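**Student:** Sequence and predicted model, in that order:
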Amino acid sequence: MSCFKKGLSLSAALLAGALLLTACGGAPASSASSVPASSVASSEAAEQPEEPAMKYTQTPTVPTETYKEKADFADFLSKAEPGLVIPGLAENLIPQGMDQCDETGILYISGYYTTDGKSSAILAVDTATGELTAEYILLNAGGTPFDGHVGGVAVSEDILYVSGQKQNGLYTICAIPLKDLPAEGSHEVKLEQTIPVPVSPSFLSCSHGYLWVGNFYHPGADYPLSDGMKYTTASADGEDYGCYIMGYDLSKGSLSVADGDDYAQPDVVLVGPNKIQGVVAGEDDTVTLSQSYGRKNNASLLRYSLALGETLDTMLTVQGRDVPGYILDSKRLKESVTAMPMTEALADAKDGSIYVLFESGAIHYANGLFRTDHVWKIKF
């Protein structure tokens, strides 16, 4: 853009000079300098590539909000309020991951299609206006459609992380520099940088200075343990937990895989119950989890007391080495709020509240119960 502006200034200067010479009785330096200004502007405008039209909209998909009079949700509705309309629903996108850029206030929402070979997408919404501003159609490094589940999105100071697919038998997350994501318009984005992680990256979050990467564990529905964490951990609830949330301290720099390792080694691990879809670690020494499964089953927001760095609950083995661990069970649980079905990602807002994403508004789940097509915001 800056190069085009400089070129336009030079053309204008030459034209002005030619006109001045003509006015003084002199001849123009060349025939090119005597081209009318309108022709110059038209020529340069024609050289600009036409930007593709936006594919996605914020068209509502839930005509009747049936959850309002449901007693089960009274606590949630007293603490939370609906906000922006989730983009992409009317275009059959199924929302999954979400996180906010602290600097710009842009909320990034990822989604996928049930059709193989159709590109997943990340949509950018300005939280100040609630309006969709940009869309990023995801491609593999070779340019083919990336059709992964994109279960999680996490935004650090300069990188957007999104759940990747298995490569060479290893789970991955993908890193996209924020500078490569234009603030407006429709764009294709290649996922060129991948980082192996120990667990299936069902959900992601950047919060409390950490990148969190966790797996959805529900063995009764064929969601087994992850390849890099092939064991369960006993909880105070009498259940064996298999949800492991890897915590990477971002103050140590960008994620990388050390020589001899298969995955990026976490600095801390949180152990959670079954059916977890999202996480936020708060500055107030809390961890909040989104727990849901099924289009007709109520969801829960689980809030735990945890100050990172306090006395450990356990040590967990990752790649043959001990890693500090905390167990999110009834001993730490401070609050449980029942929400409408199909809560997905959580993201911390600037005012201390938490954004809650639902996938129930997707057309794919049109027969679900108590659907909503909004991102909600809850204050505990």
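**Tutor:** Yep, it's here. Residues are numbered from 1 along each chain as shown.

**Student:** CA only for contacts and neighbour counts going forward, please
**Tutor:** Will do.

**Student:** Quick check: buried residues in the helix ranked longest in the chain?
**Tutor:** Secondary structure of the chain per DSSP state H: the longest helix is helix 2-23. Buried residues in helix 2-23, counting neighbours by 16 or more other C-alpha atoms under 10 Å, are found at 14-15, 17-18.

**Student:** just checking, what packs against it?
**Tutor:** helix 37-46 (3 or more C-alpha pairs under 8 Å, 6 or more residues apart in numbering; DSSP states H and E).

**Student:** Next up, the contacts around Val271.
**Tutor:** 233, 241-245, 325-328 (C-alpha atoms under 8 Å, 6 or more residues apart in numbering).

**Student:** helix or strand for it, which one?
**Tutor:** Under the criterion of DSSP states H and E, Val271 resides in strand 268-272.

**Student:** Quick one: name whatever helix or strand follows that strand.
**Tutor:** Once the chain leaves strand 268-272, the next helix or strand it forms, by DSSP H and E, is strand 276-281.

**Student:** ok, back up a step: mind checking which of the contacts of Val271 land in strands?
**Tutor:** 233, 241, 243-245, 325-327 (DSSP state E).

**Student:** Pull out the buried positions in the longest strand that the chain contains.
**Tutor:** In the chain, taking DSSP E as the definition, the longest strand is strand 131-140. Buried positions in strand 131-140, judged by neighbour count with 16+ other C-alpha under 10 Å: 131-139.

**Student:** Tell me the one of those nearest Lys377?
**Tutor:** Glu131 (16.1 Å; C-alpha to C-alpha).

**Student:** Nearest spatial neighbour of the closest one, chain-adjacent residues omitted?
**Tutor:** The spatially closest residue to Glu131, leaving aside those adjacent along the chain, is Val125, at 5.5 Å (C-alpha to C-alpha, 6 or more residues apart in numbering).

**Student:** Put this next to the first one:
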Amino acid sequence: MSVWDEVVGQQPTVEVLTRAVQSARTDGAAMTHAWLFTGPPGSGRSIAARAFAAALLCQENEAGCGRCHACHTVLAGSHADVTTLRTEGVIINRQQALDLISVAQRSPSVGRWRVIVVEDADRLTEHSGNALLKAIEEPTARTVWLLCAPSADDVLVTIRSRCRHVGLRTPPPEAVAALLVERDGVDPQMAVFAARAAQSHIGMARRLATDEQSRIRRREVLQVPLRLRSVGEAVLHAAQLLDTAKAEAEDATTERDARERTDLLRALGADPDARTQPLHVRAQLKTLADNQKRRATRFVRDMIDRSLLDLLSLYRDVLVVHADPAAELVNAEMRPDVERLAQRLSPAQAVQCMDAIRDARERIGANVAPLLALEAMAVRLRLPA
């Protein structure tokens, strides 16, 4: 057992990080105070960062034994010396950055290092990034910053220039499937399907393998290109894509939102069943509701982006069928549909459809209203007469 067990298909990265941990216990030559983990969605950036934190704080004379109390608490997210910022909004604001700086200035309380993990560091704005810059550039002794982002280009240049870059790759589907079987007890056949359909995105593969509703919604998304024949149908199906993302977000957040509200009322000593609440309780509830709304907005956009990646995989399969009809497909269970779509679209037309999806992703990332971006995309995805 090791803290690196869930860092799937990233052996070169594990070797680099293991050497850094060993160096941190001796001469420190391979260790640095700030690291930037990059890789495509689902590659396990935050998993690798958390494993690295556990290895640094491991109480045994190993680079992450996975057995000691420190390893267990870091991986569980409860270690006193590890602070993780998980972005639940569209951006990381300046106040969140200042809160991290305050934590980073403290000495470790129980371990060798104080570790600050910033997931989605690409969501740092110019203001919040500048606030963090000096803390990352001149850290307190025994403080380590671990930043995660899809690519180095997504992070402010002033930040990334102060970090040591560690690049992760997309793990092979076989490795992801093996993880699902071993860690989550998923049926091997289902694990293979989920890993392939998720294109090795570890989190999404687990969701597909364990949640039938997610599989149904993905199937509905992939049926959209087969039905686009007119502008009216394009507009209708764009709205359906957005509704699907909202339904996915609601399923994922409704129970959590209710639990957070109940926990807050209990912490404030308020009656959950009261028709009206005291002024100070209402203020806290409003703050919570605002945070939940921002989280829901981000989750909807993430689900839309996941749907668009699924659509890209469909047109990728169309190109594969044109090149080699016998080749393995991402959406192997939809081969008859893919072959029919390949009969309607030339390779050049399939590439144009992929360009339309890419443009929609970029527009939504630039804060264009999702429905408008999806409608523009769907009109361009219409099947030729």
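**Tutor:** It's in. The shown structure was predicted, so the numbers you read here are calculated from the model rather than taken from an experiment.

**Student:** So after superposing, what's the score?
**Tutor:** Comparison of the two superposed chains (TM-score structural alignment, normalised by the length of the first structure) gives a TM-score of 0.26, and 147 aligned residues with a C-alpha RMSD of 6.1 Å.

**Student:** could you redo the buried residues of helix 2-23 of the first structure as TSV and give each row distance to Ile176 of the first structure?
**Tutor:** Converted to TSV, the buried residues of helix 2-23 of the first structure look like this (distance: C-alpha to C-alpha, whole Å):
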residue	distance to Ile176 of the first structure
Leu14	42
Leu15	43
Gly17	47
Ala18	48
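
**Student:** who does the longest strand of the first structure touch, helix- and strand-wise?
**Tutor:** Checking 3+ C-alpha pairs under 8 Å, 6+ apart, strand 131-140 of the first structure ends up next to strand 121-126, strand 185-191.

**Student:** now with 10 Å?
**Tutor:** Applying 3 or more C-alpha pairs under 10 Å, 6 or more residues apart in numbering; DSSP states H and E, one finds that strand 131-140 of the first structure contacts strand 80-85, strand 106-112, strand 121-126, strand 185-191.

**Student:** Reformat those strands as JSON lines; add mean neighbour count.
**Tutor:** As requested, these are exported to JSON lines (neighbours: other C-alpha atoms under 10 Å):
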{"stretch": "strand 80-85", "mean neighbour count": "18"}
{"stretch": "strand 106-112", "mean neighbour count": "25"}
{"stretch": "strand 121-126", "mean neighbour count": "25"}
{"stretch": "strand 185-191", "mean neighbour count": "19"}
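
**Student:** can you redo those strands as TSV with distance to Gln96 of the first structure?
**Tutor:** Putting these into TSV (distance: least, C-alpha to C-alpha, whole Å) gives the following:
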stretch	distance to Gln96 of the first structure
strand 80-85	14
strand 106-112	5
strand 121-126	10
strand 185-191	18
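
**Student:** and Ser336 of the first structure, which of these is closest to it?
**Tutor:** Nearest to Ser336 of the first structure among those is strand 80-85 (13.8 Å), distances taken as C-alpha to C-alpha.

**Student:** State the three-state secondary structure for His322 of the second structure.
**Tutor:** Using DSSP: H, G, I helix; E, B strand; the rest coil, the structure places His322 of the second structure in helix.

**Student:** I'd assumed Pro347 was in contact with it.
**Tutor:** Yes. His322 of the second structure lies in contact with Pro347 (C-alpha atoms under 10 Å); the separation is 6.9 Å.

**Student:** just to revisit the earlier point, now the angle from the longest strand of the first structure to strand 106-112?
**Tutor:** With axes from the mean of the first three to the mean of the last three C-alpha atoms, to 10 degrees applied, the angle from strand 131-140 of the first structure to strand 106-112 works out at 50 degrees.

**Student:** Heading C-terminal from strand 131-140 of the first structure, find the next helix or strand.
**Tutor:** Following strand 131-140 of the first structure toward the C-terminus (DSSP H and E): strand 153-155.

**Student:** Following the chain past that next one, name the next helix or strand.
**Tutor:** That would be, after strand 153-155 of the first structure and using DSSP H and E, strand 159-163.

**Student:** on contacts alone, who are the packing partners of that following strand?
**Tutor:** Counting by 3+ C-alpha pairs under 10 Å, 6+ apart, strand 159-163 of the first structure packs on strand 94-100, strand 106-112, strand 153-155, strand 171-177, strand 193-197, strand 203-207, strand 210-214.

**Student:** now the angle between strand 159-163 and the fourth one, please.
**Tutor:** So the one you mean is strand 171-177 of the first structure. Using the same axes, to 10 degrees: strand 171-177 of the first structure against strand 159-163 is 150 degrees.

**Student:** Measure how strand 171-177 of the first structure sits relative to strand 185-191, angle-wise.
**Tutor:** Going by the same axes, to 10 degrees, strand 171-177 of the first structure makes 130 degrees with strand 185-191.

**Student:** ok, and for strand 171-177 of the first structure, which residues are buried?
**Tutor:** Buried, per 16+ other C-alpha under 10 Å, within strand 171-177 of the first structure: 171-176.

**Student:** What is that strand packed up against?
**Tutor:** When contacts are defined as 3+ C-alpha pairs under 10 Å, 6+ apart, strand 171-177 of the first structure sits against strand 153-155, strand 159-163, strand 185-191, strand 193-197.

**Student:** all strands for the second structure, in order.
**Tutor:** Going by DSSP E, the second structure shows strands at 34-38, 82-85, 114-118, 143-149, 164-167.

**Student:** mind giving me JSON lines with those strands and columns for mean neighbour count and distance to Glu174 of the second structure?
**Tutor:** Shown next, in JSON lines, are the strands of the second structure (neighbours: other C-alpha atoms under 10 Å; distance: least, C-alpha to C-alpha, whole Å):
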{"stretch": "strand 34-38", "mean neighbour count": "24", "distance to Glu174 of the second structure": "22"}
{"stretch": "strand 82-85", "mean neighbour count": "19", "distance to Glu174 of the second structure": "30"}
{"stretch": "strand 114-118", "mean neighbour count": "26", "distance to Glu174 of the second structure": "29"}
{"stretch": "strand 143-149", "mean neighbour count": "25", "distance to Glu174 of the second structure": "24"}
{"stretch": "strand 164-167", "mean neighbour count": "18", "distance to Glu174 of the second structure": "20"}
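
**Student:** Ok, which of the ones you listed comes nearest His237 of the second structure?
**Tutor:** strand 143-149 (31.5 Å).

**Student:** got the angle for that closest one vs strand 114-118?
**Tutor:** Going by the same axes, to 10 degrees, strand 143-149 of the second structure makes 20 degrees with strand 114-118.

**Student:** tell me the angle strand 143-149 of the second structure makes with strand 34-38.
**Tutor:** 20 degrees.

**Student:** Can you tell me which helices and strands strand 143-149 of the second structure packs against?
**Tutor:** Using 3+ C-alpha pairs under 10 Å, 6+ apart, strand 143-149 of the second structure sits against strand 34-38, helix 45-57, strand 82-85, helix 94-104, strand 114-118, helix 126-137, strand 164-167.
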